[in-house]
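Visitor: No letters, just coordinates:
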């Protein structure tokens, strides 16, 4: 019953407005009595009603009174460790870097742990003393009035940031904050075989926060196009244009790979669109393993033929070729 009353008051804008206007004792006899008396909620724990509703009954499905009262009265049912914000940036890399991997150094502006005091907020050589705001507990009590009575909550002490200690003399660089904003050089290791749009995550390289853990740095990779190769899984794809005579008679040709020049053998009577495979020259997949280069054959047909070439082609035609 009490939970139903609480829900009806919170969900009714008119009832909420009456309390905002008239306070605890109400106005025009229509107020809602709080406190410890009959019908009041006193120190009632609403967190037990989390997830009690059932689907289809129009009630409290996915409805957590504990969360609502935590937001409304300034405290929550759970205390979460502080965590700095994540940072997201974009990075352009070459096709070769995406295949073989790379190491980049970047400069980003962010909040980091103060290099002078190492996050303590204290001047070098200065000791820490007990915070006089929370008496070393790191948390302070706060009482708030509500339509259900007075609620006492705990929150992090703003003076010591939850540590219970404050420096006797503050760090001159961060002024006691323990963190400072500035440029920081970060080494980014790009793994071999990354794809365009892939995200690289550097744990703890995001924004720092005193008394908590730093956020993460997310780097979105943008890979430049290569004039010859395309990447497909662990293989590199390319097109190779050859002459009609090469297609018929076979031979050798030199191609440029990411490792340097390579001689490729073209078999006799190769077909247009046929795929030749060069093993072990693709994307690294392990310590001593790599994908392949897949070469698609494109046979070039000449637009014009000389008289001698036409004569030869006529002879070939007679031979049934």
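Guide: Looks like it came in fine. What you are looking at is a predicted structure, and each value in this text was computed from that prediction instead of being measured. Numbers count the residues shown, from 1 in each chain.

Visitor: make it CA atoms for all contacts and neighbour counts henceforth
Guide: OK.

Visitor: contacting residues for the residue nearest to residue 194 when sequence neighbours are not counted?
Guide: Distance criterion Cα to Cα, 6 or more residues apart in numbering; nearest residue to residue 194, sequence neighbours excluded, is residue 98 at 5.3 Å. The contact partners of residue 98, by Cα atoms under 8 Å, 6 or more residues apart in numbering, come to 190-195, 223.

Visitor: repeat for residue 166
Guide: If you count contacts by Cα under 8 Å, 6+ apart, residue 166 has them with 121-122, 128-131, 159-160.

Visitor: Could you identify the buried members of the residues you listed?
Guide: Buried members of the contacts of residue 166, counted by 16 or more other Cα atoms under 10 Å: 121-122, 128, 130-131, 159-160.

Visitor: so which strand or helix has the residue nearest to residue 194?
Guide: Per DSSP states H and E, residue 98 falls inside helix 95-100.

Visitor: Buried residues in that helix, which are they?
Guide: By 16+ other Cα under 10 Å, the buried positions in helix 95-100 come out as 95-100.

Visitor: Packing partners of the very next helix or strand once past it?
Guide: Sequence order places strand 102-113 as the next helix or strand after helix 95-100, per DSSP H and E. Other helices and strands packing on strand 102-113, by 3 or more Cα pairs under 8 Å, 6 or more residues apart in numbering; DSSP states H and E, are strand 179-190.

Visitor: now the strand it packs on and strand 102-113, what's the angle there?
Guide: Orientation check (axes from the mean of the first three to the mean of the last three Cα atoms, to 10 degrees): strand 179-190 against strand 102-113 gives 160 degrees.

Visitor: quick one on the thing from earlier: of all the buried ones among the contacts of residue 166, which comes closest to residue 254?
Guide: residue 121 (64.1 Å; Cα to Cα).

Visitor: Show me the strands in the stretch 151-300 of the chain, by range?
Guide: Using DSSP state E, counting those that start in this stretch, the strands of the stretch 151-300 of the chain run over 165-167, 179-190, 199-202, 217-223, 230-232, 235-243, 251-257, 260-266, 275-278, 293-300.

Visitor: Comparison target, given below:
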């Protein structure tokens, strides 16, 4: 019996595009698939005919041979029921991939693992940003001799047809590579991979904070037929000698001479871009906080620039000589707790009341 024209089998014209072929085959294959038509030998034969036609016409080289020489030119191109399974699996690969999270045909591939790297930066580098060079361990595929895996035929997968579905698993011999490296390779000692160090330039964006992560796409481990994984840079901001950071604000403590605290004046305090002056009112007490607006950090994700909060610590003089002690004693004689030391006066009154009630 002569075979039916492949274009007629799929119900398309001889000028049909690949998309038109795919659409026609999808519709008819779903209709005549044996699992949907149990005990129907005609449907099974029709499905085989459809798969044969699609496999030939979807391949540019086979299609050209068929157009030139007809069925005789492609008789050896399609053989056994495996061809039908392959064609059906390929055309519905996108569906099965969505359902099962894997590919229905072709070599197995897996994305490389992600890597992590802890990068220590200074506060200034975190605030203003900077490009830094790092060096990470890396594996590259050895360019020595690779032989086609005889177990899976180079596909990287072992496929089984189970009713309506074409199931597959990664080849246990080549682990999805489709190739097996020469065990006697002197370059990699048969492992298939070469270990080395890779240098990378990491751009630290201005405003990053301790614990933030920077993702470098494609700089992770080598995949098996798939893309490389990613490299995640974890930022570790070193302790600063002067400032402590809290989000967009900076804090620091500055010693204040007790005379300046009493009489008032101005002092210079540090910022990340230089010095700034703070006016000290007379009678300033220890631990009073002064705010320098807009001298802090511009947040990485937007927002207003933070402030610097300066806590003054009034320093009591030590190692006094005789003359200094005499001057302070004269000063003390002229002191009035009520007028000059309101905190002391309040505390003394509370203490007297407390002891009186004992």
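Guide: Ah, there it is. Values in this document were obtained by computation on a predicted structure and should not be read as measured data.

Visitor: TM-score for this pair?
Guide: Once superposed, chain against chain, the TM-score is 0.55 (TM-score structural alignment, normalised by the length of structure 1); 223 aligned residues with a Cα RMSD of 4.2 Å.

Visitor: thinking again about what came up before, which of the contacts of residue 166 of structure 1 fall within strands?
Guide: Counting by DSSP state E, the contacts of residue 166 of structure 1 place 128-130 in strands.

Visitor: Which parts of structure 2 are helices?
Guide: For structure 2, helices defined by DSSP state H occupy the ranges 6-10, 18-32, 41-57, 60-69, 80-91, 93-100, 123-128, 258-263, 322-333, 337-340, 342-356.

Visitor: Any buried residues in the strand or helix carrying residue 7 of structure 1, and which?
Guide: Per DSSP H and E, residue 7 of structure 1 falls inside helix 2-11. Neighbour-count burial for helix 2-11 of structure 1, with 16+ other Cα under 10 Å as criterion, is recorded at 6-7, 9-10.

Visitor: Measure how buried the alignment partner in structure 2 of residue 84 of structure 1 is and give me the count.
Guide: Applying TM-score structural alignment, one finds that residue 84 of structure 1 aligns to residue 112 in structure 2. The tally of other residues near residue 112 of structure 2 (other Cα atoms under 10 Å) stands at 19.

Visitor: So what's the residue count around the nearest residue to residue 112 of structure 2 once chain neighbours are set aside?
Guide: Spatial nearest neighbour of residue 112 of structure 2, excluding adjacent residues (Cα to Cα, 6+ apart): residue 223 at 3.6 Å. Neighbour count for residue 223 of structure 2, taken as other Cα under 10 Å: 18.

Visitor: follow-up on the earlier one: could you check which residue of structure 2 pairs with the residue nearest to residue 194 of structure 1?
Guide: With TM-score structural alignment as the criterion, the equivalent of residue 98 of structure 1 in structure 2 is residue 126.

Visitor: Kindly report the same for residue 231 of structure 1.
Guide: Using TM-score structural alignment, residue 231 of structure 1 pairs with residue 245 in structure 2.

Visitor: Distance of that match relative to residue 27 of structure 2?
Guide: According to Cα to Cα, to the nearest Å, residue 245 of structure 2 and residue 27 of structure 2 sit 64 Å apart.

Visitor: on that earlier part again, is it possible to get TSV of the contacts of residue 98 of structure 1 that adds neighbour count?
Guide: Shown next, in TSV, are the contacts of residue 98 of structure 1 (neighbours: other Cα atoms under 10 Å):
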residue	neighbour count
190	20
191	15
192	17
193	22
194	23
195	16
223	20
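
Visitor: what sits against the residue nearest the centre of structure 1?
Guide: In structure 1, the residue lying closest to the centroid (Cα atoms, centre = their mean) is residue 218, at 4.9 Å. Residues counted as contacts of residue 218 of structure 1 (Cα under 8 Å, 6+ apart) are 86-89, 199-202.

Visitor: how about a cut-off of 6 Å?
Guide: With contact taken as Cα atoms under 6 Å, 6 or more residues apart in numbering, residue 218 of structure 1 is in contact with 88, 200-201.

Visitor: about what we covered before: wait, the match of residue 84 of structure 1 sits on residue 221?
Guide: Yes - under the criterion of Cα atoms under 6 Å, residue 112 of structure 2 makes contact with residue 221 at 4.9 Å.

Visitor: any shared contact partners between these two?
Guide: When contacts are counted by Cα under 6 Å, 6+ apart, residue 112 of structure 2 and residue 221 are jointly contacted by 228-229.

Visitor: rewinding a little: for residue 159 of structure 2, find the nearest of the helices of structure 2.
Guide: Closest approach to residue 159 of structure 2 among the helices of structure 2 (Cα to Cα): helix 80-91, 9.8 Å.

Visitor: mean shift of the helix holding residue 98 of structure 1 relative to structure 2?
Guide: Superposed on structure 2, helix 95-100 of structure 1 shows a mean distance to its aligned partners of 2.1 Å (mean Cα distance after the TM-score superposition for structure 1).

Visitor: Pull the distance from that helix to the chain's centre.
Guide: Put simply, helix 95-100 of structure 1 sits 22 Å off its chain's centre (Cα atoms, centre = their mean, to the nearest Å).

Visitor: Counting neighbours, what do you get for residue 90 of structure 1?
Guide: Residue 90 of structure 1, neighbours per other Cα under 10 Å, totals 12.

Visitor: Provide a list of residues in contact with the closest residue in space to it that isn't next to it in sequence.
Guide: Spatial nearest neighbour of residue 90 of structure 1, excluding adjacent residues (Cα to Cα, 6+ apart): residue 220 at 4.8 Å. For residue 220 of structure 1, the contact set (Cα under 6 Å, 6+ apart) comprises 90, 197-199.

Visitor: which position in structure 2 aligns with residue 220 of structure 1?
Guide: Under the alignment (TM-score structural alignment), residue 220 of structure 1 maps onto residue 234 of structure 2.

Visitor: Pipe the contacts of residue 166 of structure 1 into CSV and attach distance to residue 112 of structure 1 per row.
Guide: Converted to CSV, the contacts of residue 166 of structure 1 look like this (distance: Cα to Cα, whole Å):
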residue, distance to residue 112 of structure 1
121, 13
122, 16
128, 21
129, 24
130, 25
131, 24
159, 20
160, 18
